[in-house]
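Q: here are the coordinates; sequence isn't available:
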């Protein structure tokens, strides 16, 4: 049984090692042909065109832009929802609202993508001069999609704050809002930040929403009104089967995948560090 438990505990580590090995070979082969300096400094990405450029920044900027828009939407909504559920909602209301909120996480992302393209973008075009494909609309919809991550995990962190802290603040004359925002939220800060970083990782790795609604134009820009191409969208484009196996264009798939893996890995490492450094321990 001890050996079985050991295998179960280490399966995640073995999976990660397998992912690294599957990416490493083709990525190394890619950088034998393309300069790493060009890869991280150039601002043009056209490996499928006749004039080939291999600067990763157009894909990185598009991924960062849509993810940041998603965070701008998800963090305020998620935190306000978490504060209400943890500190203000009646237990019966919480029992209904929290599962209802988490239903958003179960909606297929392809549905979110078509919603962004056919509903959100036409609505925004009434007020903003923007193209049909853009990063603003999928970013907003992606933010709605990750609200349950921020709200649910933050609410769990706030609920774990000892009741004695709340009672002490009430004893000093604090209002309910002051207790929620000045006592509970700071005490649960490590869990809240971890939920935000997890939501950010989810946004960075999202595929279908941006593939449908953001476009396939690898342009280095931070203008949310124009079409862009994220890293995941490019991976989908190359994975359709039109690119010859073993070609340089095919190997760009692994180079982009490795970049995406490194970005999410760094975010997770930062999350672990932050939680350990700022975690509040109570008796």
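A: Right, received. Where do you want to start? All of these numbers come straight from a predicted model, not from anything done at the bench. Numbers count the residues shown, from 1 in each chain.

Q: From now on I want contacts and neighbour counts done on CA atoms only, so please keep to that.
A: Noted.

Q: what about residue 4, which helix or strand?
A: Per DSSP states H and E: residue 4 is located in helix 2-33.

Q: any chance you could map the helices in the stretch 151-283 of the chain?
A: Assigned by DSSP state H, counting those that start in this stretch, the stretch 151-283 of the chain shows helices spanning 163-171, 176-179, 185-187, 189-204, 208-213, 231-238, 248-278.

Q: Identify whichever of those lies nearest to residue 39.
A: Proximity to residue 39, assessed across those by Cα to Cα, is greatest for helix 248-278 (9.4 Å).

Q: and residue 158, what is it in contact with?
A: By Cα atoms under 8 Å, 6 or more residues apart in numbering, the contact set of residue 158 is 82, 83, 86, 184, 185, 187, 188.

Q: before we move on, the earlier item: out of the helices of the stretch 151-283 of the chain, deepest packed?
A: Among the helices of the stretch 151-283 of the chain, ranked by average contacts under mean count of other Cα atoms under 10 Å, first place goes to helix 208-213 (a mean of 26).

Q: Packing partners of that helix?
A: Contact partners of helix 208-213 among helices and strands, from 3 or more Cα pairs under 8 Å, 6 or more residues apart in numbering; DSSP states H and E: helix 109-115, helix 136-159, helix 231-238.

Q: Dump the ones you listed to a markdown table, plus distance to residue 102.
A: A markdown table is the format used below for those (distance: least, Cα to Cα, whole Å):
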| stretch | distance to residue 102 |
| --- | --- |
| helix 109-115 | 14 |
| helix 136-159 | 5 |
| helix 231-238 | 25 |
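
Q: Go through those helices and name the closest to residue 11.
A: Per Cα to Cα, nearest to residue 11 of the helices and strands packed on helix 208-213: helix 136-159, 24.2 Å.

Q: Next one: residue 37 from residue 57, what distance?
A: Relative to residue 57, residue 37 is positioned 12 Å away (Cα to Cα, to the nearest Å).

Q: Who are the contact partners of residue 213?
A: Going by Cα under 8 Å, 6+ apart, the list of residues near residue 213 reads 113, 114, 116, 117, 132, 133, 134, 135, 137, 138.

Q: Use this one as the comparison:
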């Protein structure tokens, strides 16, 4: 008995269209890869040119950063300490408020409230960072000086606080997605054992979604490290090795803005410091991303 071939013939037009789509997707992926590679190689080559004139030991051990002065010093730690300080202040604000918002939206808010509050919360992420910077300088700093008279006009405290407000949507949105992805069977089991809604949210759902929560926190910290306009406007342009949040400081991104204004001669040693600082910033965020990936894989929960 003959067997009938039920497979439909391939439409040549459709096959060509699918092939075009595959090529377009491949090109899009290749563009992102080549762009990233180009950025990395440009940083590496210019950084090598910098270290051909400056000792890497001085770069890593000196505590002063004055590459644009007559007495040039190239210690990166004043920029690193300012970056870490402002980012840490931002995370002190963003992490608790973001997690509280995420837990509320995931476990306590009804659908109507969630559909209203979450878009309003994410509006904060759409505000230009230069607006945040001037808000910190013209509103928050004068307000804080009523309570801290010694607070300088430019300081890392107000810059970090406003940057934390900017990062709340990142922590809240990503954490809420991770919390919502936890199966309802865990909630029902906890309720069946007599747990309250708060106990279920804090002791059951949050630990189950810890990998996504950690990823959101690390992503927010990476965003804080790379923030430019807020710290450039509100934190000042004074490179000093300090963890005092009331004095002016200069972060790595602030220095990049200063050199990028066009007053530094092209190809000079001061110009090459731009790439040395940029490469340091790249390594900083790269390590954070690797740590985030490792934490997600280590604590990730897989449910059927």
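A: Received it, and whenever you're ready, just let me know what you need. Values in this document were obtained by computation on a predicted structure and should not be read as measured data.

Q: Superpose the two chains and report the TM-score.
A: Scored against TM-score structural alignment, normalised by the length of structure 1, the superposed chains reach a TM-score of 0.98; 283 aligned residues with a Cα RMSD of 0.8 Å.

Q: Ok, which of the helices of the stretch 151-283 of structure 1 comes nearest residue 155 of structure 1?
A: Proximity to residue 155 of structure 1, assessed across the helices of the stretch 151-283 of structure 1 by Cα to Cα, is greatest for helix 189-204 (8.3 Å).

Q: Onto which residues of structure 2 does that closest one map?
A: Aligned by TM-score structural alignment, helix 189-204 of structure 1 corresponds to residues 210-225 of structure 2.

Q: on that earlier part again, how much does the very next helix or strand once past the helix holding residue 4 of structure 1 stray from structure 2?
A: On the C-terminal side of helix 2-33 of structure 1, the closest following helix or strand by DSSP H and E is helix 36-41. By mean Cα distance after the TM-score superposition for structure 1, the fitted helix 36-41 of structure 1 averages 0.7 Å away from its aligned residues in structure 2.

Q: how far does helix 36-41 of structure 1 sit from the chain's center?
A: In terms of Cα atoms, centre = their mean, to the nearest Å, the gap separating the centre of helix 36-41 of structure 1 from the centre of its chain is 25 Å.

Q: Identify the residue nearest the geometric centre of structure 1.
A: Centroid-nearest residue in structure 1: residue 203, 2.3 Å away (criterion: Cα atoms, centre = their mean).

Q: Would you confirm that that residue contacts residue 146?
A: Yes: between residue 203 of structure 1 and residue 146 there is a contact at 7.4 Å, judged by Cα atoms under 8 Å.

Q: Not counting residues beside it along the chain, what's closest to the residue nearest to the centre of structure 1?
A: Distances taken as Cα to Cα, 6 or more residues apart in numbering place residue 67 nearest to residue 203 of structure 1, at 5.4 Å, with adjacent residues excluded.

Q: How is the one you found assigned, secondary-structure-wise?
A: Secondary structure for residue 67 of structure 1, judged by DSSP: H, G, I helix; E, B strand; the rest coil, is helix.

Q: tell me the contacts of it?
A: Residues in contact with residue 67 of structure 1 (Cα under 8 Å, 6+ apart) are 139, 142, 200, 203, 204.

Q: try residue 152 of structure 1
A: Residue 152 of structure 1 is in contact with 78, 82, 98, 102, counting by Cα under 8 Å, 6+ apart.

Q: cutoff 10 Å now
A: Neighbouring residues of residue 152 of structure 1 by Cα atoms under 10 Å, 6 or more residues apart in numbering: 78-79, 81-82, 85-86, 98-99, 101-102, 158, 192, 195.

Q: Which among those count as buried?
A: When those are checked for burial by 16 or more other Cα atoms under 10 Å, the buried set is 78, 79, 81, 82, 85, 86, 98, 101, 102, 158, 192, 195.

Q: Could you single out the nearest of the residues you listed to residue 8 of structure 1?
A: For these, the residue nearest residue 8 of structure 1 by Cα to Cα is residue 195; the value is 24.7 Å.

Q: quick one: the residue nearest to the closest one when sequence neighbours are not counted from residue 263 of structure 1, how far?
A: Spatial nearest neighbour of residue 195 of structure 1, chain neighbours left out: residue 150 (5.2 Å); criterion: Cα to Cα, 6+ apart. Per Cα to Cα, residue 150 of structure 1 is found 20 Å from residue 263 of structure 1.

Q: same thing with residue 225 of structure 1?
A: According to Cα to Cα, residue 225 of structure 1 stands 25 Å off from residue 263 of structure 1.

Q: What of residue 200 of structure 1?
A: Distance of residue 200 of structure 1 to residue 263 of structure 1, computed by Cα to Cα: 11 Å.

Q: cool, and residue 86 of structure 1?
A: As judged by Cα to Cα, residue 86 of structure 1 and residue 263 of structure 1 stand 32 Å apart.

Q: quick one: which two of the contacts of residue 67 of structure 1 are the most distant?
A: Farthest pair in the contacts of residue 67 of structure 1, by Cα to Cα: 139 and 200, 11.6 Å.

Q: joint contacts of these two?
A: Joint contacts of residue 139 of structure 1 and residue 200 (Cα under 10 Å, 6+ apart) are 67, 68, 70, 71.

Q: Give the aligned equivalent of residue 109 of structure 1 in structure 2.
A: In structure 2, residue 109 of structure 1 lands on residue 129 (TM-score structural alignment).

Q: now swap in residue 236 of structure 1 and tell me
A: So residue 236 of structure 1 corresponds to residue 257, using TM-score structural alignment.

Q: Please apply the same query to residue 149 of structure 1.
A: Using TM-score structural alignment, the partner of residue 149 of structure 1 in structure 2 is residue 170.

Q: and if you look at residue 254 of structure 1?
A: By TM-score structural alignment, residue 254 of structure 1 lines up with residue 275.

Q: OK, contacts around its match?
A: Shown in contact with residue 275 of structure 2 (Cα under 10 Å, 6+ apart): 42, 43, 44, 45, 46, 47, 48, 49, 50, 256, 281.

Q: same thing with residue 68 of structure 1?
A: By Cα under 10 Å, 6+ apart, residue 68 of structure 1 lies in contact with 62, 74, 139, 140, 143, 200, 203, 204.

Q: Having no further points to raise, I will conclude here.
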